[in-house]
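Colleague: Make a model of this:
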Amino acid sequence: MKTLGPIELALRLLRRELTVSLRRRTELANPLFFFLIVCTLFPLGLGPSPQILAELAPGILWIVALLSVLMASDALFKGDFDDGTLEQILLSPVPLYTTVLMKTLAHWLLTGVPLTLLSPLLALMLQMPSEGLGALLLSLGCGSLMLSFIAAIGAALTVGLKRGGVLLSLLVLPLFVPVLIFGSAAVQRAVAGMDASSPLALLAALALFFLALAPFAIGGALRVSLDQ
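Modeller: Next comes the predicted model:
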């Protein structure tokens, strides 16, 4: 029997997670509809003034994207826990680090990436100047990756609880705040014609940090949750 290399194994795990997740299309569509609907409601609540909308657009987009990622995170490990797959994952010879890394990346690819690609359309609807679109895409791309890993840690800690959604929000929302601050600051600086490279570089560095180390925390949280 052929032994798979680490890269081939990781790609197969990622493909499996994407295939399984795509079968639950309703769960995948909910965050996107939430993102679209809430951003659409802001012009109705704030009024049609282009200046007010343009000024608030970076913060609005980032806050709603943050909540959309959080909304999709509660079920990240829930299905595997309910059907007993999670216990098999922990007993499997496949490194837990690789498994949770691919599960979280699949979550980001199906949640964070679509939100990022949809954001320029909503930004134009909110009258945000086109100068900030590039920074918006880059900041949301890196930021949503971090949000997915942070949310995955919280989801792993609360996976065994019957009503873990509220506790998940309380655990991860404080950790979302730095990402929100730097992400919206990058877009605001770009809209104002200033150099946005510093907050974008910091977001990229933090994204790589979480990509490398967060799977250890997620795996540890899963072990703790199943040992209870």
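Colleague: contacts and neighbour counts: CA atoms only from here.
Modeller: Will do.
Colleague: spatially speaking, which residue is in the middle of this structure?
Modeller: Taking CA atoms, centre = their mean, the centroid of the chain lies closest to residue 148, which sits 3.2 Å from it.
Colleague: Is that residue in contact with residue 69, as I believe?
Modeller: Yes - judged on CA atoms under 8 Å, residue 148 makes contact with residue 69 at a distance of 6.8 Å.
Colleague: Nearest residue to residue 32 in space, ignoring adjacent ones along the chain?
Modeller: Nearest non-adjacent residue to residue 32, counting by CA to CA, 6 or more residues apart in numbering: residue 115, 6.4 Å away.
Colleague: Point me to the helix or strand that includes residue 38.
Modeller: Here residue 38, judged by DSSP states H and E, is contained in helix 25-46.
Colleague: buried residues in that helix?
Modeller: Of all the residues in helix 25-46, those buried under the rule 16 or more other CA atoms under 10 Å are 28, 31-32, 34-36, 39, 42-43.
Colleague: Could you also give me the structure for this second sequence? I'd like to compare it with the first:
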Amino acid sequence: MRSMTTPGLLQSARALLARDLRLLWRRRGDSLQPALFALLVVVMFALGLGGEPQALANVASAVLWVAVLLAGLLSLDTLFRGDAEDGSLEQWVLAPVPLAWLVAVRVFNHWLTTVLPLIVATPLLGELLHLPREQLPVLLVSLALGTPLLSLLGAVVAALTVGMRRSGILVALLALPLYVPVLVFGAGSVAASAQGLDAVGALLLLAAGLVVALVLAPLAAAAAIRIALN
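Modeller: So this is what the prediction gives:
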């Protein structure tokens, strides 16, 4: 039974990823919006603080975390909305693979195309904010653990509001309280490292939250999608 189920899961994941990437390529102008938005946030903070290197260095890690968080939130409303409008979500429910699996694949694709480029660009953005280079490894690890958790939490919120029209503001209002603890531990780990304290505790909490969300978030989002379609 396992050998018959696994190929179906892998084939469905490849098919969904290929479809999403094709659609993303057709709308490649829209796909650049999160990166441009994150860059705009960084530039505005730099201008607001007057370009003072020491002042920027003190808040650089927190600014980068906020920029990545808001950039991911910008595209959260479209996570399932296009599929709901063209009827693809109904096909997801009728598919011979678990709905939670398809949700997990979509969340992975969202993180891969929206957040991962920002993580890759973090060293460059950090230079713009005069981020101390010794803080960069902890920042990258915290982003690598925290941003998938943000995407999983956001998927649950997006699934809850998929049946509503013009729910962009509602998605943000529902998601931000869930994002705050991740932001606190993510930016806090870098701040602790900068003060010479041990940042492992905060990173382990992010890792634990990610493991729990990997198990529960796709199931919760799948249940919310079923409710929205009924």
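Colleague: Got a TM-score for the pair?
Modeller: Remark: TM-score between the superposed chains equals 0.93 [TM-score structural alignment, normalised by the length of structure 1]; 226 aligned residues with a CA RMSD of 1.7 Å.
Colleague: returning to what we had before: overlap in contacts, residue 148 and residue 69 of structure 1.
Modeller: residue 112 (CA atoms under 8 Å, 6 or more residues apart in numbering).
Colleague: Show me what the biggest helix by length in structure 1 is packed against.
Modeller: In structure 1, assigned by DSSP state H, the helix with the most residues is helix 197-227. Judged by 3 or more CA pairs under 8 Å, 6 or more residues apart in numbering; DSSP states H and E, helix 197-227 of structure 1 is in contact with helix 96-107, helix 133-157, helix 164-191.
Colleague: which of these is buried the deepest?
Modeller: helix 133-157 (a mean of 25; mean count of other CA atoms under 10 Å).
Colleague: Just tell me the aligned range of that one in structure 2.
Modeller: Aligned by TM-score structural alignment, helix 133-157 of structure 1 falls on residues 136-160 of structure 2.
Colleague: One more: stretch 74-89 of structure 1?
Modeller: Stretch 74-89 of structure 1 corresponds to residues 77-92 in structure 2, going by TM-score structural alignment.
Colleague: mind listing what the residue nearest to the centre of structure 1 touches?
Modeller: The contact partners of residue 148 of structure 1, by CA under 8 Å, 6+ apart, come to 69-70, 73, 104-105, 107-108, 112.
Colleague: what do you get if the cut-off is 10 Å, keeping everything else the same?
Modeller: 66, 69-70, 72-73, 76, 104-109, 111-112, 154, 210 (CA atoms under 10 Å, 6 or more residues apart in numbering).
Colleague: ok, now residue 204 of structure 1?
Modeller: Applying CA under 10 Å, 6+ apart, the residues near residue 204 of structure 1 are 138-139, 141-143, 145-146, 198, 210.
Colleague: Repeat that for residue 6 of structure 1.
Modeller: Counting by CA under 10 Å, 6+ apart, residue 6 of structure 1 has contacts 12, 94-95, 98.
Colleague: who wins for most neighbours among those?
Modeller: residue 98 (19 neighbours; other CA atoms under 10 Å).
Colleague: Quick check: chain neighbours aside, which residue is closest to that one?
Modeller: Nearest one to residue 98 of structure 1, counting by CA to CA, 6+ apart, is residue 10 at 6.4 Å.
Colleague: my guess is that neighbour meets residue 106, correct?
Modeller: No - look at residue 10 of structure 1 against residue 106 with CA atoms under 10 Å: they stay out of range, at 11.3 Å.
Colleague: Return every residue with contacts to both of those two.
Modeller: residue 16.
Colleague: coming back round to it: save the contacts of residue 6 of structure 1 as CSV, and put in distance to residue 119 of structure 1 too.
Modeller: Shown next, in CSV, are the contacts of residue 6 of structure 1 (distance: CA to CA, whole Å):
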residue, distance to residue 119 of structure 1
12, 30
94, 37
95, 35
98, 30
